[in-house]
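Colleague: prediction below, plus the sequence it came from.
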Amino acid sequence: MLGQMQDKPLLISSLLEHAERFHPNVEIVTRTAEGPIHRCNWRELGQRSRRLALALQKKGVRQGSMVATLATNTYRHLELYFAVMGIGAVLHTINPRLSPAHLEYIVNHAEDEMLFFDLAFAPSVEKLQSRLPTVKRFYALGDQESVEAVAPAIRDFAGYETLFADTPADPSFTWPQFDERLASTLCYTSGTTGNPKGVLYSHRSTVLHNQVISLSDSLGSSADATILLVVPLFHVNAWGLPYAAAMTGAKLVLPGPHLDGESIYALLRDERVTLAAGVPTIWQMLFQYVDANGLKPREELCLKDAVVGGSAAPRMMIERFDRDFGTFLLHAWGMTEMSPLGVVCRLLPKHAGLSAEQRYDIQMKQGRAVYGVQLKIVGEEGQRLPHDGKASGRLMVSGPWIVARYFKGDGGLLDSEGFFDTGDIATIDADGYVMLVDRSKDVIKSGGEWISSIDLENAAVGCPGIAMAAVIALPHPKWQERPLLICVKKPGAEVDKATVLAYLDGKIAKWWTPDDVVFVESLPLTATGKLYKLGLRQAFKDYPLPG
């Protein structure tokens, strides 16, 4: 017997409709590319999104059309989010940090019909346009005066605001209704091994994911929250937080292209931000700005939670946020293939009496699964391993917002139980907390035992004078592999190999001690801000370990 309840499709347009109706005056703040602050609210954004939807339809965008963006976090980009998806087209957000070859590949692979881009990316678009045969129109995101001043030499080009100038508001417009399983957005992986792979989300998967990330035991979006989106809108839909803000009535703060420590600190302070989300490199730049200027963030800010994703945060970052900012550093883990959220590291009631050091031990973990996500770890033969916090194996996931197959790719991604292999090595303890040991391709196999490059890196950046650290495996004739520690010094720091090894002594297992420590000016990062280990392995493949 079936239930007898109404069957309404879960569509992304319903989130915007809710925002307009129930919190129309809540602000959306953008630091524009030119510098000045732009302010609008959910009512105004909804009105412009409707006009934009009409304009897109007049230009031939239909259900299933691919519309690409090459843009930072601004209100215009957010308008495209709701307008494109609202009419049943697919928004393809492109990471501008990808190489030109990868940019060309994913636009052509997706068969994008339109490309909207920030003016800062006009030179890249100019160089690529002749190799993008499916793109019929290019639109520059900016006010008309700025667009005309640049006037890039791009075929079939126009300014974004001309779409509004040519399209009057239509009070009778309503968002179309369609199957909730239709595609909504397309995101590509960063392509660190081979070409990027496309992950095609649906309206249903996105709305379900959004409802879960808004829970208080998850990322905790709410009507009394002010959310700073440092994580880009092109990075897995900014982890779903734009949708969560629309649903809950949170104020949104968008930094545009200004991600330096000074700009981020000013937004945190001036907009009274309570929740901020970004990768660890962003928070490192924030710390550097605070230190260089002798600021007192605990007195000047009201930041309650700082969400870290993309890569694990070192312990010193957790301690620093707690001590100097009065902020809880919230580990969250997932991946493009997971929409992206899988686990969040909130504390349990039984942890209330813990000391700060004991609490930090738990915060170092990636967290517990949110509702809807199932986890397991498996051994080399595919057998399930116990959740005892000791056994480590490949982390497998399943759930209603987790990939089943790649865009235009073959199936076969899932095991016999319907689980997707994340490529991570992890442990899961009795309380359900996941602790990543390493990426399967980055873990170091030494003498038949695993060494976690993540743990070694996190320990190394705690050493005074070390700004960043990376660990890679190098071949060894006796032990199979041994760790090489590659460090970047803080400006003006006096630190050498002996200093680092002395600092690590007693903080890691003796046999984990790196065979050598080298210093470089900078470490390569992927397009999503993670350490680019493949590049490091190539650069140091012939490096001779001592002895």
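Modeller: All right, it came through fine. Note that this is a predicted model, so its numbers are computed, not measured.

Colleague: going forward, measure contacts and count neighbours with C-alpha atoms only.
Modeller: Noted.

Colleague: ok, residue 113 - contacts?
Modeller: For residue 113, the contacting residues are 65, 66, 67, 68, 134, 135, 136, 137, by CA atoms under 8 Å, 6 or more residues apart in numbering.

Colleague: my guess is residue 169 contacts residue 49. True?
Modeller: No - using CA atoms under 8 Å, residue 169 is not in contact with residue 49; the gap is 10.2 Å.

Colleague: which of these two has more neighbours?
Modeller: Set side by side, residue 169 and residue 49 show more neighbours around residue 49, with 24 against 15, by other CA atoms under 10 Å.

Colleague: who does the helix or strand that the more buried one is a member of touch, helix- and strand-wise?
Modeller: For residue 49, the host element (DSSP states H and E) is helix 42-58. On a contact count with 3 or more CA pairs under 8 Å, 6 or more residues apart in numbering; DSSP states H and E, helix 42-58 meets helix 13-22, helix 75-86, helix 161-165.

Colleague: so which of these comes closest to residue 325?
Modeller: helix 75-86 (28.2 Å; CA to CA).

Colleague: put this next to the previous one:
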Amino acid sequence: MTPDTRVNQLQKRQEINVLGQMMNMELTVNSLIDHAARYHGDAEIVSIGTDGNPSRSDWATVSERSRQLASALRTAGYVQGDRCATICWNNVGHLECYLGISGGGMVCHTINPRLFPEQLVYVINNAQDKVIFFDKTFLPIVSNIRDRLETVEKFVLMSEPDEEIAVQFPGLLFYEEFLQRGTPNANWPEIAENQASSLCYTSGTTGNPKGVLYSHRSTVLHALVAAQPDALNLSARDVVMPVVPMFHVNAWGVPYITAMVGAKLVLPGPGLDGQSLVKLIDSESVTIALGVPTIWQGLLSALDELGSSAQSLKRTVIGGSACPPSMMSEFRGKYGVEVVHAWGMTETSPIGTVNALLSKHNTLSEEGRNKIRESQGRPPYGVQLKIVGEDGHQLPEDGIAQGNLRIRGHWVVADYFGVEPNQTLEEDGWFETGDVASINDDGFMTIRDRSKDIIKSGGEWISTVELEGIAMGHSAINEAAVVAASHDKWDERPILLAVKIPDANITEEELLAHYQGKVAKWQIPDRAIFVEGLPRNATGKVLKNKLRSEYGEVLVNKPAS
């Protein structure tokens, strides 16, 4: 090597090591509300209170009150990193807590009020919450567990002062009075983007809930990507109604995304029945709504009852569990509403995949495109997926092979809150989701089942998700769940637990006949059992462990023909 060559190589290395010369601004939650207030300050925020009455605000007002809340918390002695809990519906007060707590450098811990009292006590004590902000609806819950909370110093009711309630709950503070302790439009504190911004606990069916501690950086990056056209596709021209609760995975990031894009926001409060939602969609010209399948079942029924065509509604994002194909068809065929399938978890902030068709799919028939729409979609930039076998080795992405789904990315959990480090991820550094899935060569991922729910009959796998979707396609069925039952010959076989729509007249034989030609004969459930309702956890997911416990022996000594 000549001296000149060495000099040239040294110069190249020096050039490579030069840092980019761009501004470095922290990615923080308070930057989102600052943007919304400055450039979309008059965009409306419609909020339904616990009394059912609507109120109207805007991003400028929410910004001012969020800053005042952050200032009030500092005045009360709380410092960056302190956890402040909320037990609230989707309303403007909860939005102010979202932004004011995190924007002030504290951690907004959203609590699901549907947890059992023991779980509520556990998550509050585990998080070491210092303050609880709660809606009037949840006063009995908070009163019941108050004496068991180890670290909570202040209880703040989200209302104006109420002397009668104050007598019932000694030491209670009222939100509007507490807010006055702060300075309106106070300056935000300096926050590093890797500081914690919010905390949400899983609602697993076994063991204690686990905390997932999001950072400002992960939250902003998630919002940036989730707003994109091939994700949730939100803009300042949208009117967005998150029906998914703000106490569940940060309402899928919608409060942050809508602040980022400056969209009008419609917060439906406690009234999540179909008729209430239809009236809000029509009165506020909602263009996109987001929620779980059970919510949209009620909405479709209410549209019929009220004679509404939901004219303004263009899209609905469905997650939480697989959307029955029949529901997708009804939304699209009858109302012209695009159904966007998505998948994620508390541990993934939650966006993991969103179903957006590719340009090459334009040449497909409508039936072909609908088949693709039934999958949970493709990962956006920022996350990666893979499927692995029982031996941990990666499986092919051919749309056929199915295995354990793993994920990694910029907004995926690294360690559970309060758990010993390096105990959460697999040895390869990926997060094990607990889902069984397949991925095709375009990256479209299809959830086949939860690993604990998939049925293995005579050595062959049967997807409960597929069987449930077929059952839901019958006009007489309102809800369905498929679980494994023990079998003398095949080890286990599928059985269907079905909830009829009111006044429906259908027999077990008729419902099982509905499967003919839709799946292989050996995959058809051995029994269809009609039940009054399905047990659900705090986020509305069916508790299949309870169903297996109750119905798991119905086939013993009764082999299928």
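Modeller: Arrived safely. Remember, it's a predicted structure, so these values are computed and weren't measured experimentally.

Colleague: let me see the TM-score of these two.
Modeller: The TM-score (TM-score structural alignment, normalised by the length of structure 1) is 0.97; 540 aligned residues with a CA RMSD of 1.3 Å.

Colleague: what's the burial count for residue 356 of structure 2?
Modeller: Residue 356 of structure 2: 22 surrounding residues under other CA under 10 Å.

Colleague: wait, doesn't it sit right on residue 228?
Modeller: No - under the criterion of CA under 8 Å, residue 356 of structure 2 makes no contact with residue 228, lying 10.8 Å away.

Colleague: residue 89 of structure 2 maps to what in structure 1?
Modeller: In structure 1, the residue equivalent to residue 89 of structure 2 is residue 72, according to TM-score structural alignment.

Colleague: which bit of structure 1 covers stretch 464-471 of structure 2?
Modeller: Using TM-score structural alignment, stretch 464-471 of structure 2 pairs with 453-460 in structure 1.

Colleague: show the contacting residues for the spatially most central residue of structure 1.
Modeller: Nearest to the geometric centre of structure 1 sits residue 235, at 4.7 Å (CA atoms, centre = their mean). Applying CA under 8 Å, 6+ apart to residue 235 of structure 1 gives the contacts 93, 95, 187, 528.

Colleague: of those, which ones are shared with structure 2?
Modeller: Checking these against structure 2 (both residues aligned by TM-score structural alignment, their matches' CA atoms under 8 Å), the contacts still present are 93, 95, 187, 528.

Colleague: so who does the closest residue to the second one other than its chain neighbours touch?
Modeller: Right, residue 95 of structure 1. Closest residue to residue 95 of structure 1 apart from its sequence neighbours, by CA to CA, 6 or more residues apart in numbering: residue 234 at 5.6 Å. Applying CA under 8 Å, 6+ apart to residue 234 of structure 1 gives the contacts 70, 71, 72, 93, 94, 95, 187.

Colleague: ok, 7 Å please
Modeller: Applying CA atoms under 7 Å, 6 or more residues apart in numbering to residue 234 of structure 1 gives the contacts 93, 94, 95.

Colleague: over to residue 414 of structure 1?
Modeller: Applying CA under 7 Å, 6+ apart, the residues near residue 414 of structure 1 are 404, 420.

Colleague: counterpart of it in structure 2?
Modeller: That one, residue 414 of structure 1, aligns with residue 425 by TM-score structural alignment.

Colleague: now swap in residue 109 of structure 1 and tell me
Modeller: By TM-score structural alignment, residue 109 of structure 1 lines up with residue 126 in structure 2.

Colleague: tell me which residues in the helix or strand hosting that match are buried?
Modeller: Per DSSP H and E, residue 126 of structure 2 falls inside helix 117-127. The neighbour-count check on helix 117-127 of structure 2 (16 or more other CA atoms under 10 Å) flags 119, 120, 121, 122, 123, 124, 125, 126, 127 as buried.

Colleague: average distance between that helix and structure 1?
Modeller: Helix 117-127 of structure 2: mean distance to aligned residues in structure 1 after superposition is 0.6 Å, counting by mean CA distance after the TM-score superposition for structure 1.

Colleague: contacts for whatever helix or strand comes next after that helix next, please.
Modeller: Counting by DSSP H and E, the next helix or strand C-terminal to helix 117-127 of structure 2 is strand 131-134. With CA under 7 Å, 6+ apart as the contact definition, strand 131-134 of structure 2 has outside contacts at 84, 85, 86, 87, 88, 152, 153, 154, 155, 156, 157, 158.

Colleague: where does stretch 327-336 of structure 2 end up in structure 1?
Modeller: Against structure 1, stretch 327-336 of structure 2 falls on residues 317-326 (TM-score structural alignment).

Colleague: from the chain's centre, how far out does the matching stretch sit?
Modeller: Stretch 317-326 of structure 1 sits 22 Å away from the centroid of its parent chain (CA atoms, centre = their mean, to the nearest Å).

Colleague: swap in stretch 118-129 of structure 1?
Modeller: In terms of CA atoms, centre = their mean, the centre of stretch 118-129 of structure 1 is found 23 Å from the chain centre.

Colleague: and the residue nearest to residue 64 of structure 2 when sequence neighbours are not counted, how many residues sit next to it?
Modeller: In space, and not counting its chain neighbours, residue 64 of structure 2 is closest to residue 185: 4.8 Å by CA to CA, 6+ apart. Counted by other CA under 10 Å, the residues lying close to residue 185 of structure 2 total 16.

Colleague: doesn't residue 68 make contact with residue 185 of structure 2?
Modeller: Yes - between residue 185 of structure 2 and residue 68 there is a contact under CA atoms under 7 Å: 5.9 Å.

Colleague: counterpart of the helix or strand containing residue 212 of structure 2 in structure 1, which residues?
Modeller: Secondary structure assignment for residue 212 of structure 2, by DSSP H and E: strand 211-215. The alignment of strand 211-215 of structure 2 onto structure 1 (TM-score structural alignment) spans residues 198-202.

Colleague: sounds good, over and out.
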